[in-house]
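**Q** After the sequence you'll find the predicted model.
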Amino acid sequence: MTKITLQIDGMQCGMCESHVNDAVRNAFPVKKVTSSHSKGQTIILAEREIDQTKLKEAVDAMGYRVVSVKSEPYEKKGFSLFGK
């Protein structure tokens, strides 16, 4: 799994968050996407890497501006009986 964090300029409200989330969901196979206009941030969980240029294009097409993209491996945190 990959966690992709976007810093986005232009989100002002909950509808903006929804527009960005829908744009990402419609363009890419993602497990989860959440946005916060107050943080200016969108977090995406996906099985594999997403092309950053295409990701920026999808968000920019909605009228927002991607300022930065950070990608990192993601492991679900949780309780394990095996201590790992």
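**A** Structure received. Numbers count the residues shown, from 1 in each chain.
**Q** from here on, contacts and neighbour counts on C-alpha atoms
**A** Fine.
**Q** Show me which helix runs longest in the protein.
**A** In the chain, taking DSSP state H as the definition, the longest helix is helix 14-27.
**Q** for that one, packing partners?
**A** strand 32-36, helix 52-60 (3 or more C-alpha pairs under 8 Å, 6 or more residues apart in numbering; DSSP states H and E).
**Q** Reformat these as JSON lines; add distance to A23 and mean neighbour count.
**A** Below are the helices and strands packed on helix 14-27 laid out as JSON lines (distance: least, C-alpha to C-alpha, whole Å; neighbours: other C-alpha atoms under 10 Å):
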{"stretch": "strand 32-36", "distance to A23": "10", "mean neighbour count": "18"}
{"stretch": "helix 52-60", "distance to A23": "6", "mean neighbour count": "16"}
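**Q** One more to weigh against that first structure:
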Amino acid sequence: MTEHPPGRPGTCAHRSEGAESMSTVTTTYKVTGMTCGHCEGAVNSEVSGIDGVTEVKAVASTGLVTVTSTRELDDEAVRAAVDEAGYELSGRA
């Protein structure tokens, strides 16, 4: 069993340089209309452009988009980015 630092359950011991002081927020959204890898790439690209976003993973087969950011995101900013990519944000999953 892996021991985690107090107050940080589920954190990974592997960190990139400088990541010790950066906390992240991960939010999963439901997006309709994605059907393939091209769709995933379009959503990833647009959502990645939001200030504070550090990682995006869109999965067409589930319609889920997981966004990791340095702070809580404004859902309307995510909605606008998904719309710009040509898809529809249904809300948080």
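**A** Yes, it's here. Every value quoted in this text rests on a predicted model; they were computed, and no experiment measured them.
**Q** re earlier: now for the helices and strands packed on helix 14-27 of the first structure, which one comes closest to E17 of the first structure?
**A** Closest of those to E17 of the first structure is strand 32-36, at 5.2 Å (criterion: C-alpha to C-alpha).
**Q** Now distance to Q7 of the first structure too, for the helices and strands packed on helix 14-27 of the first structure, in a markdown table please.
**A** Converted to a markdown table, those look like this (distance: least, C-alpha to C-alpha, whole Å):
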| stretch | distance to Q7 of the first structure |
| --- | --- |
| strand 32-36 | 10 |
| helix 52-60 | 11 |
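**Q** Return the distance of stretch 59-77 of the second structure from the chain's centre.
**A** 4 Å (C-alpha atoms, centre = their mean, to the nearest Å).
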